[in-house]
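**Q** Got a sequence here, can you build the structure:
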Amino acid sequence: MAAPMGRGLLWAVSAHCARHLFSRIAHHSAVVPSLVNMRISNRHYAVKTRKKSKNDTQKKTLESEPKQKKKHNRPPLPSEPTDDVYLTWCYQRQVYEAEVALDMLKKFQQLDFTSPNQHVYANITLDMAMDKKKTVEQFVGTLLLPYRYTDGTHKVLLFTENAEEAALAKEHGAALVGGTELIKPILDGEIQADFYVAVPPMVSKLSALRSTLKKKFPKTKDGSLSYDIPQMLSFFKVCHEYAVEDENSIQSQIATLDMPNDQIVANLDALIKDTCKYKPLSYGPFVTSLIMRSSTSEGLYVQFERFLPEGAVKEKVKVEEMEEKDSDSDDEEEKIREAK
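**A** Have a look, this model is predicted:
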């Protein structure tokens, strides 16, 4: 009696559990992939790679090329404001003649009650490019301004071992004169000068100072290496020095604000013409923009084309014509490619 009762209980439990058991199997069979129906490759050789077609390379080049931004046809900004108070970014940048800009700077000085003999600065931006890979090296220039704006003189040191040359240098105002005995004090920083000049026989003996003096090392290119001692000293005692900074800009004092306009313009003209000597005219104009300001005023953009050396404007026109021809030829080549 007990055996049939036990069998009945087992049958009831198995029948009840089968529902949950088979429902779980059916639930997981949809997730777990069946390995029975998977095809296994029987190949014992490598698959040949497909050759790249021209269409694939063209697609890659098109994807790699940056997308050109859509040009928005915006109306040009008005040239001159109609009111005394206006937003500068709503109008075209004002570019003045040099004389007009100087009159405005002097008016700013009167309105601001600042010093009338403050310095006038010329901020010049240069185009240092020559060829595709060649550029003009940063340089330090010196020149004699037509009108001096300071009474001070520079401290000039002359290298020579000749007693007669040393005496001649002292007569013409050299601050220091000596030979190789000055090398160690200069390296130690005990002796400093504004300019260093020398006679040619001393160059080979001063090689230890090249890394210290750098661009101030005596050389024939800037006139600091010569036998003409009086001429060197008279030039470097009163010369005006300027340098290229931040890769392509010159910020130089040219006058004081209380000087007449014609004298300030003459100094500006001399500075720009001397700067243009460092780049051949065949590469186009060297100067790209000019700003004049005083020590306490804002900068004013000035028209600089009149100060460029003769031939620079003509070369600029030639360069622009060559660029237009190149662009036209490129457009023709693109049309031919599209037609093909």
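**Q** CA atoms for contacts and neighbours, from now on please.
**A** Fine.
**Q** and the helix or strand residue 231 falls within, how far from the chain's centre?
**A** Element membership for residue 231, per DSSP states H and E: helix 229-238. Relative to its chain's centre, helix 229-238 lies at 34 Å (CA atoms, centre = their mean, to the nearest Å).
**Q** so what does it touch, helix or strand wise?
**A** strand 156-159, helix 163-171 (3 or more CA pairs under 8 Å, 6 or more residues apart in numbering; DSSP states H and E).
**Q** did I read that right, residue 189 in a strand?
**A** No. Going by DSSP: H, G, I helix; E, B strand; the rest coil, the assignment for residue 189 is coil, not a strand.
**Q** Give the burial count for it, as a bare number.
**A** For residue 189, the neighbour count with other CA atoms under 10 Å is 9.
**Q** The helices and strands packed on helix 229-238 into CSV, with extra columns for mean neighbour count and distance to residue 147?
**A** Listed next are these as CSV, based on neighbours: other CA atoms under 10 Å; distance: least, CA to CA, whole Å:
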stretch, mean neighbour count, distance to residue 147
strand 156-159, 25, 21
helix 163-171, 15, 25
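**Q** how about this one, so we can line them up?
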Amino acid sequence: MAVSSRGGMSRWLFSSYGWSSARSVAALFTVDEMCQVRHFAARKGTREKIRKKKVKVEVKKVEFIPHNLRNKNKLKAPTTMKRVVDFWKKESHDDVWIAKYHRWRVYSFQEAVSCHRETHHPTVYNISDAPLNIVIELDMKAEKKNKFLDNLNRIVAVPYAFDQGEERAILALCKTPELQKIALEAGANLAGDLELIKDIQSGEVSLQDFQFVVAHLNILPELSSLRGLMKRKFPTTKTGNLGADLATMVSKFRYGIQYTSSKDEHEEDFGRIEVAVGKLDMEASQLEANFAAIIQDVLSVAPKREAPFVTRCLAVCPPSVETLKLDIEPYVGLKSQEKSEEVGDEDEGADEVHRVAASS
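**A** Next up is the predicted model:
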């Protein structure tokens, strides 16, 4: 049966199914079947947009860049020089000067501490126990040309310990009960002998619970079985956690000051250390003694070349942004004098050997 219009469709439904059934049957038909629908042409540009969406996006293959060329563009980018070179500028003899055209003013350590105490007075910042940080700038050139030193990661014993806001767990390994008692009294969290080594191997004692491991020389042969587990924590005389004076080693790693250096990615010969030497409420002489101990430890790993290893030291005390340049000659000159004396002793010894050889 052909139905030509909407009216004809309705009459056919009522005549065939009745009023109640006709409504149910009508719901099965779509709008296009019940009503007349006109399909007009799409708006201008619509078909073109649809056609473009169907076009596949080509994925560009990323070309492999060798590891030695990946930072090439980064190194070409303009950067500011980290090392301050102001020896060509004039010295200021006034209380007020234009910093752009004059050298940095040099302060003694005592003067720098006094200046920072003024800014942290209760009437200003009101932080009398703020940490006093020292920024040490290094020349990281090695003895050989175009070679540079690795970053430093050391811990130094200081004469005046202070709260650094961290708890360090120390594991001490030694054979005799007397040495274990000495280690515990010095501040070790756990001390033991061969039984403790077996517990570490079995997993009952985890090395991850301890930041540092110190050991006595008498247990070194048995300690070699833990080399794979300890990795960088393995005690050596070079790192200072292997020796005969167990109390000194424990005290150093528990209360000493840890510092690390960081090299600039653009200036490989420029290194920087920022370390706290104490709190402002400590005596200035105590802060200076800690500072001197750190400088001497840094100079102990200096390369054997004529250029100075420590180029500049700055005193900073957050939250203040004031930076004061320190006079390092009294501390660096002391180390240079010791080196010259050692060289002199070696020369005298060599001369004596030559004399003996000549006389014979």
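**Q** With respect to residue 294 of structure 1, which of the helices and strands packed on helix 229-238 of structure 1 lies nearest?
**A** Ranking these by proximity to residue 294 of structure 1 (CA to CA) places strand 156-159 first, at 29.1 Å.
**Q** how far apart are that closest one and its match in structure 2?
**A** When structure 2 is superposed, strand 156-159 of structure 1 averages 1.8 Å from its matched positions, counting by mean CA distance after the TM-score superposition for structure 1.
**Q** Which parts of structure 2 are strands?
**A** Taking DSSP state E, the strands of structure 2 run over residues 106-107, 131-139, 153-156, 170-173, 190-192, 212-216, 242-243, 257-263, 270-279, 310-316, 323-326.
**Q** what's the matching residue for residue 117 of structure 1 over in structure 2?
**A** Using TM-score structural alignment, the equivalent of residue 117 of structure 1 in structure 2 is residue 129.
**Q** Kindly report the same for residue 108 of structure 1.
**A** Match for residue 108 of structure 1 (TM-score structural alignment): residue 119.
**Q** roughly how far apart are the residue lying closest to that match once chain neighbours are set aside and residue 318 of structure 2?
**A** Leaving out its chain neighbours, the residue that sits closest to residue 119 of structure 2 by CA to CA, 6 or more residues apart in numbering is residue 125, at 6.4 Å. For residue 125 of structure 2, the distance to residue 318 of structure 2 (CA to CA, to the nearest Å) stands at 10 Å.
**Q** where do the contact lists of those two overlap?
**A** Here residue 125 of structure 2 and residue 318 have no joint contacts, going by CA atoms under 8 Å, 6 or more residues apart in numbering.
**Q** follow-up on the earlier one: export the helices and strands packed on helix 229-238 of structure 1 to TSV and tack on distance to residue 281 of structure 1?
**A** Shown next, in TSV, are those (distance: least, CA to CA, whole Å):
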stretch	distance to residue 281 of structure 1
strand 156-159	33
helix 163-171	38
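**Q** Looking at these, spot the one closest to residue 130 of structure 1.
**A** Closest among those, once you apply CA to CA, is strand 156-159, at 34.5 Å.
**Q** distance of the spatially most central residue of structure 1 from residue 212 of structure 1?
**A** Nearest to the geometric centre of structure 1 sits residue 247, at 4.7 Å (CA atoms, centre = their mean). Distance from residue 247 of structure 1 to residue 212 of structure 1, counting by CA to CA: 21 Å.
**Q** Residue 107 of structure 1 too?
**A** 45 Å.
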